[in-house]
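In: Provide a 3D model corresponding to the input given below.
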Amino acid sequence: MTWIRITNKLPLRRSALGDVGAPIVSLTSYGDRVAMTHFAIESILRGKLRPSRIILWVDDQKTVDFLPRQLKRLRQAGLEVRVADGGSGPHTKYFDALALALADGVPLVTADDDTVYPADWLHRLFAYYLGHPDGVACYRARRVVIDTSDRDSGPRLTPYSQWPLIKDSSVSNRNFVTGVSGALYPAELMRALVARGTQFEELCPKADDVWINHTALQAQIPIRVVDGRSRDFISLESTQAIGLKHANVMQGGNDAQIAATYSELDRKRLAGSS
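Out: Have a look, this model is predicted:
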């Protein structure tokens, strides 16, 4: 992390943003996590491909007014810090940026505030998307597992914790993108998400991945893993204590929100996929 600290302290920084046409990168942070967010942002800005814009969404104006000095320096390099509209929770990471990406005519990439990304992260993600522009490109996904043993009750989704990480390049309705390592969303999916509005507030308010995957299923938008191998990048463990993964994965929160979101028709559609 030493190089990040050194880079962040450089005086008179110029914009580190990339060419017009590169994706917008969007991430969100809150509370004590904000103080560590510069590690993720610096790692993205040092990449082989730099985003056309990079936006950090925060909860309130007070956070903007009292930004850590590291984020103030990053503003000189092109970082936009914006206050989220409110009420979107983890969905803020993509939802508030949809209109901006559609207006700019570029894909939207989401990142996590507690991850340090490799230098080729955005470049490889965007290059993979250019080869498969019809769908989502991501670095990590699971494959939904369906239990069809009970013919009377119909197909059932097994617990989320039992869904294996994808380790191949196959395209399937059962591919379930997890945004933790980064994902790129094409215009068709962004338009579908905009059209659905904030219905997620009732069904899966704390599970943005669930809503994105369900929308992709509804719109028949394929999900592909870059190079067919799910991967995790360096995580800042000190920020994990207040993350959602404990409630959503370890305590079964994802399962409840998946059950509320996926209908019987959705489950049958997944059961009919390979």
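
In: Every contact and neighbour count from this point should use C-alpha atoms.
Out: OK.

In: And the strands in the stretch 1-150 of the chain?
Out: Remark: strands assigned in the stretch 1-150 of the chain by DSSP state E, counting those that start in this stretch are 24-28, 53-58, 79-83, 108-110, 115-116, 136-138, 141-143, 146-147.

In: Does anything pack onto the first one? Which helices or strands?
Out: Looking back up the chat, that one is strand 24-28. In terms of contacts (3 or more C-alpha pairs under 8 Å, 6 or more residues apart in numbering; DSSP states H and E), strand 24-28 is packed against strand 53-58, helix 92-95, strand 108-110.

In: want to try JSON lines for these, with mean neighbour count and distance to residue 170 as columns?
Out: Shown next, in JSON lines, are the helices and strands packed on strand 24-28 (neighbours: other C-alpha atoms under 10 Å; distance: least, C-alpha to C-alpha, whole Å):
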{"stretch": "strand 53-58", "mean neighbour count": "23", "distance to residue 170": "31"}
{"stretch": "helix 92-95", "mean neighbour count": "24", "distance to residue 170": "25"}
{"stretch": "strand 108-110", "mean neighbour count": "26", "distance to residue 170": "22"}
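
In: Any chance of JSON lines for these, columns distance to residue 216?
Out: Formatted as JSON lines, the helices and strands packed on strand 24-28 follow (distance: least, C-alpha to C-alpha, whole Å):
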{"stretch": "strand 53-58", "distance to residue 216": "24"}
{"stretch": "helix 92-95", "distance to residue 216": "14"}
{"stretch": "strand 108-110", "distance to residue 216": "15"}
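
In: want to put them side by side, so please do this one too:
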Amino acid sequence: MPYSSWALCTSTASSLDLLPTGVSGVIYPPKVLNALRERGDEFMRYCPRADDFWLHYAAVASGVETRQVSETAAEWWPSRPRQKGLWHENFANGGNDAISAEVARAWLVE
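Out: Predicted coordinates:
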């Protein structure tokens, strides 16, 4: 399913299928932080401008489910940005789909 069609989280249930974003902050347990430390700056090879995917797959590879602390997102982009930037590069042009697939391979296959 393309990233652009993913629904926002509306639950506090934990899952490996949730992609936490740093818009309102994310807290990761030591198990995930240790996995990240072991990989060093390898994320720069795969997703230097989309770190949420790197963090997500570090959690998945570590077997750590994530959850939202309330049933609705605390903050989200209310509308599409007018300027070209990460939104245009990663979201509007389907870049997040390619990034997600490559990062998943880096964490879950290697």
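
In: closest to residue 162 of structure 1 out of the strands of the stretch 1-150 of structure 1?
Out: Set against residue 162 of structure 1 and scored by C-alpha to C-alpha, these come closest in strand 141-143, at 9.3 Å.

In: Can you check which part of structure 2 the closest one sits on?
Out: On structure 2, no counterpart of strand 141-143 of structure 1 exists by TM-score structural alignment.

In: got a list of contacts for that strand?
Out: Strand 141-143 of structure 1 has contacts (C-alpha atoms under 8 Å, 6 or more residues apart in numbering) with 163-166, 174-178, 225, 230.

In: How much space separates residue 157 of structure 1 from residue 253 of structure 1?
Out: Separation of residue 157 of structure 1 from residue 253 of structure 1 (C-alpha to C-alpha, to the nearest Å): 14 Å.

In: what's the answer for residue 174 of structure 1, then?
Out: For residue 174 of structure 1, the distance to residue 253 of structure 1 - C-alpha to C-alpha - is 20 Å.

In: between the two, who's got more neighbours?
Out: The neighbour count for residue 174 of structure 1 versus residue 253, taken as other C-alpha atoms under 10 Å, is higher for residue 174 (23 against 18).

In: In structure 2, what residue corresponds to the more buried one?
Out: Aligned partner of residue 174 of structure 1 by TM-score structural alignment: residue 17.

In: State the distance from the closest residue to residue 68 of structure 2 other than its chain neighbours to residue 103 of structure 2.
Out: In space, and not counting its chain neighbours, residue 68 of structure 2 is closest to residue 12: 5.0 Å by C-alpha to C-alpha, 6 or more residues apart in numbering. Relative to residue 103 of structure 2, residue 12 of structure 2 is positioned 25 Å away (criterion: C-alpha to C-alpha).

In: Neighbour count for these two, which is higher?
Out: A direct count of neighbours by other C-alpha under 10 Å for residue 12 of structure 2 and residue 103 places residue 103 higher, at 23 against 13.

In: counterpart of the more buried one in structure 1?
Out: When structure 1 is aligned by TM-score structural alignment, residue 103 of structure 2 is paired with residue 261.

In: ok, its match - contacts?
Out: So residue 261 of structure 1 contacts 203-204, 210-211, 214 (C-alpha under 8 Å, 6+ apart).

In: Helix, strand, or coil at the match of residue 174 of structure 1?
Out: Look at residue 17 of structure 2: counting by DSSP: H, G, I helix; E, B strand; the rest coil, its state is coil.

In: and the residue mapped onto residue 4 of structure 2 from structure 1, what does it touch?
Out: Aligned counterpart of residue 4 of structure 2 in structure 1: residue 161 (TM-score structural alignment). Contact analysis of residue 161 of structure 1 by C-alpha under 8 Å, 6+ apart lists 249-250.

In: Test my guess that residue 8 of structure 1 contacts residue 70.
Out: Yes. Counting by C-alpha atoms under 8 Å, residue 8 of structure 1 does reach residue 70; the two are 6.4 Å apart.

In: circling back to that earlier point, closest one to residue 219 of structure 1 among the strands of the stretch 1-150 of structure 1?
Out: strand 136-138 (11.9 Å).

In: Name the surrounding residues that touch the closest one.
Out: Here strand 136-138 of structure 1 has contacts from 125-126, 128-129, 177-179, 181-186, 221-226, using C-alpha under 8 Å, 6+ apart.
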